[in-house]
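**Student:** sequence and computational prediction follow.
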Amino acid sequence: MLIGVIGKPSSGKSSFFKAATMIDVAIADYPFTTIKPNTGVGYVVIDCVCKEYGVKCSPNNFLCIEGKRFIPVKLIDVAGLVPDAHLGKGMGNQFLDDLRQADCLIHVVDSSGLTDAEGKPAKDHDPEEDVKFLEREIDLWFAKIIERGMEKYLKKKQFGKVEVLQVLSEHLSGLGISKEQIKQALDQHGIDDLEEFSFHLRKISKPIIVAANKIDLPSSEENLKKMKEDFPELTIIPTCAAAEISLKIAKEKGVIKCQNNIIEIIGQVDDKQKKGLEFIQKNILEKYGSTGVQDCLNKAVFDVLGYIVV
C-alpha cells in the first residue's frame, strides 16, 4: 500500500509528510522546495486488543505503545503541482509519474488562502480553486495515459479479436490499477466518452481526500466551512501539520505528554514555548479534536481503501 501526498507548492505538503513520518525533509515557504519525491513510513493507529484482554503485546509487524497499535504505511511526497501540470508545466509530467503506484492520494490544501495556485504569496486566494485544479490535473494526466492505451487497442483490433479490458489491464498495470477496477469503470460508464471514463477510473483506483492544512491561521476556519459545504462528496479534514511536528518533537524531548488530545507539560519550557503549546491546545486540539494528520492517514487506509486489521 502506498499513500501519495500531493498539493500545489507551499501548501504545507512536505510539512504534512514530515509530520506523518518524522523524516527531515526540505520545508520552506517558497515554491518547489521539493523536486525529487520523498518516501517514508507513517503509521495508522488503532486500539490494540492487548488492553481489552489485559495481556502483554508481542507484535511482529506493528508497534504497540500504551494500548495503541501503530501499523506501518508507506508514503510518498511529490513535488508541488501547478495548473497545466499534465501538459508538462512546472515539470508536471515528471511529478505526476512519481504517483503511478499510489493507492490513495492525500491532497494538502492551504486553507488559509494566503498562497495562489502556484504557491506564491497572496491575500485572499480561494482554496476551492486549488481543490478543483489539482483534481483536474490528476484526471487529465490519467486521461492521456488511457488514451494511449485505447490507441493500442484500436491497432490490435485491426489484426484480430481483442478485448478492451485485457488491453487496458496490461497498459495500466504500471499505475497499480487492477483488472477488476477497470471492469468496474467500464461496466458503470462505458468507454464512449474517454475523458469521462478516465475520471471515473481515477476515482476508483486513486481516490483523493483533502487535508485542509494551516487550519491555525485566522482565514482558514471560514474557508474550511465553505469547502465542506461546496464539496459534500469529498472527505475534508482540518489539519495543522506544523502543530503535529511541534507536538511530536516536544514528546520526543520529554517536554510534554499528550493523551486524548490534552497536552500536559512535564518538562521545562520557556514562555514562548508555553504560549505555543497553549495555542495548539485551544485553537487546534479543542476546536478540531486533533491536528488532523493522523486522521488523514487513518481515513485513507481504513475508510477510503477499506483495509481491515486482523
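**Tutor:** Looks like it came in fine.
**Student:** for the rest of this, base every contact and every neighbour count on C-alpha atoms.
**Tutor:** Will do.
**Student:** so in the protein, which helix runs the longest?
**Tutor:** Longest helix of the chain, by residue count under DSSP state H: helix 127-157.
**Student:** which residues of the stretch 101-250 of the chain fall in helices?
**Tutor:** Secondary structure of the stretch 101-250 of the chain by DSSP state H, counting those that start in this stretch: the helices cover 127-157, 164-171, 179-189, 194-205, 220-230, 241-252.
**Student:** try this one side by side with the last:
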Amino acid sequence: MITLALAGKPNCGKSTFFKAATLADVEIANYPFTTIDANHGVAYARVPCPCRDLGLQCDQCKDGFRFIGVGLVDVAGLVPDAHLGKGLGNQFLDHLRSADAIIQVVDASGGTDAEGNPVDLGSHDPMEDVRFLRYEMAMWVSGIIEKHLPRLTRAAQGKEPALIEHLAEALAGLSISAEDIRSAIDATDVDLFRADADALCRLSDALVTINKPMVVLLNKADMATEDMLNTLPVEMIRATAAGELALRNAASAGLIRYLPGDPDFSEIESVAMTPQQKKGLAMIRDVMKRFDGTGVQQAVNHAIFSLLDLIVVYPVEDETHYTDGKGRVLPDAFLMKKGSNPRDLAFRVHTDIGKGFLHAIDARTKMRIKDTAELKSGDIIRIVSAAK
C-alpha cells in the first residue's frame, strides 16, 4: 500500500489532520509532543468512478466517487536540530523511512513558535517551518552518508558506479535507490570521492527532494490574516483540518450530507440542529468558499496523483459486464505507477496471475492490447492468464 507521512513541528495540527482523514481515535491537544509514537491509519484517494459513464450500478463507490485506501502515518513533531537528536527528532526521522511522499503540515496562522509553543497569532513566519523540515531531513541523510562514505569509497576502488551501488545498499533502509543517487549526483554535480560536508548536504537535499516528495498544507488557514496568506506561495494548499474533522463527525452523526473532498455540504431538512451547531457549520462553509474545500482531501489527492504521479486501473474478469467472478461490478481499483502495463497489473492482482499472463483486453473497447501498452488512469482491464 502507498504510504503518506504527516510531518511538521508539534502543535501544527498533524493529529487533527490524521483524525479527520482517517476518523481514527487519536489524542489532540494544544501542547507540543501530543504524538509520541507514530499513529497509523488509512486515508483515501478520491477519483470519479467509471460506473456512471458506463451506466452501471456499482456498490464500490459513494455518489459516483471511488475512495482508494492509502496508508497514513502521523509521526512525532519535529523541532530544529532534530537530526542531532533534539526533541523526538531521531524517532521522528526514522518513521519517515517507508513514506512514499510527505504532507508537511504547517501552522499558517503563525500562532506557534518553531518548537510548537503557542504564541500570538501572526508572530511566527510559517515559511521558516517550511524550510526547516527539508533542512532537517537533508542533514539526517547527510549524517548517514558521511558515516558510511569512507568505508564505501575504499570498497569502490575509485569506480563511481560501484560506489553508487554500495551507497544504495547503505541507504536501502531509507528506500533510496541507486537510480535516486545517480539523479541527485546529476542534479548537484557532486563527486562522491571528493565530497566535503557542504557537498554532502547538497547531495542529501537533492536525494530528499527526489525520494521524499512533499506537499505543503497550510493548516489553520482560517485563523490566518489575508496579509499572512498572501505572502505564502499559491501552490501550497490552504486548509482547515479542524473544519474537516467537524464535517466528517457531523456527517457520521447524520446531521449533514458531506463527501470528503466536496467544496460544500448540505443540511438534512428533517434533522434539527442547535443554534451552536448551525453557527459552527456556517463558519466552516465560509472557510470552504474561500479555499474551495477544507484542503484535507485535496492534500491527499495531490500527494497521490501529482507528487507520486499514480493512476487508477480497474481489473475485471468479465469485460462484457465489467464484473469479477462473483458478479460484482468494478470490484477493485488499483493505484499504479504511471507507465505501468497490463503485465504489471497482472502481477499486482496476484503473483501467479502475472507468471501465467497470456494477454489483456481493454474492457471499454473489447480489444486485445499489447502486454507493453501503457495503461491510462480509468482503464478497465481483463487479464487473461494460464493461472487459475
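**Tutor:** Yep, it's here. This one's a predicted model, so the numbers in the text were calculated from it and none came from an experiment.
**Student:** what TM-score do the two superposed chains give?
**Tutor:** The TM-score (TM-score structural alignment, normalised by the length of the first structure) is 0.92; 299 aligned residues with a C-alpha RMSD of 1.8 Å.
**Student:** and the helices of the stretch 101-250 of the first structure as a markdown table, adding mean neighbour count and distance to Glu52 of the first structure?
**Tutor:** As requested, these are arranged in a markdown table below (neighbours: other C-alpha atoms under 10 Å; distance: least, C-alpha to C-alpha, whole Å):
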| stretch | mean neighbour count | distance to Glu52 of the first structure |
| --- | --- | --- |
| helix 127-157 | 18 | 41 |
| helix 164-171 | 18 | 45 |
| helix 179-189 | 16 | 38 |
| helix 194-205 | 19 | 36 |
| helix 220-230 | 16 | 36 |
| helix 241-252 | 20 | 26 |
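**Student:** dump those to CSV, plus distance to Gly12 of the first structure.
**Tutor:** Formatted as CSV, the helices of the stretch 101-250 of the first structure follow (distance: least, C-alpha to C-alpha, whole Å):
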stretch, distance to Gly12 of the first structure
helix 127-157, 13
helix 164-171, 34
helix 179-189, 31
helix 194-205, 24
helix 220-230, 14
helix 241-252, 7
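**Student:** of all those helices, which one comes closest to Thr21 of the first structure?
**Tutor:** Closest of the helices of the stretch 101-250 of the first structure to Thr21 of the first structure is helix 241-252, at 9.7 Å (criterion: C-alpha to C-alpha).
**Student:** now that closest one on the second structure. Mean distance?
**Tutor:** For helix 241-252 of the first structure, the mean deviation from the second structure after alignment is 0.5 Å (mean C-alpha distance after the TM-score superposition for the first structure).
**Student:** what is the distance between that helix and the centre of its chain?
**Tutor:** A distance of 19 Å separates the centroid of the chain from that of helix 241-252 of the first structure, by C-alpha atoms, centre = their mean, to the nearest Å.
**Student:** and Ile68 of the second structure, which helix or strand is it part of?
**Tutor:** strand 65-74 (DSSP states H and E).
**Student:** which part of the first structure matches that strand?
**Tutor:** Per TM-score structural alignment, the counterpart of strand 65-74 of the second structure in the first structure is residues 68-77.
**Student:** what's the average distance for that stretch when superposed on the second structure?
**Tutor:** Averaged out, stretch 68-77 of the first structure is 0.5 Å away (mean C-alpha distance after the TM-score superposition for the first structure).
**Student:** what comes up buried for that stretch?
**Tutor:** For stretch 68-77 of the first structure, a neighbour-count test (16 or more other C-alpha atoms under 10 Å) marks 68-73, 75-77 as buried.
**Student:** save those residues as JSON lines, and put in distance to Ile145 of the first structure too.
**Tutor:** Below are the buried residues of stretch 68-77 of the first structure laid out as JSON lines (distance: C-alpha to C-alpha, whole Å):
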{"residue": "Lys68", "distance to Ile145 of the first structure": "41"}
{"residue": "Arg69", "distance to Ile145 of the first structure": "39"}
{"residue": "Phe70", "distance to Ile145 of the first structure": "36"}
{"residue": "Ile71", "distance to Ile145 of the first structure": "33"}
{"residue": "Pro72", "distance to Ile145 of the first structure": "31"}
{"residue": "Val73", "distance to Ile145 of the first structure": "27"}
{"residue": "Leu75", "distance to Ile145 of the first structure": "23"}
{"residue": "Ile76", "distance to Ile145 of the first structure": "21"}
{"residue": "Asp77", "distance to Ile145 of the first structure": "22"}
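**Student:** understood, closing this out.
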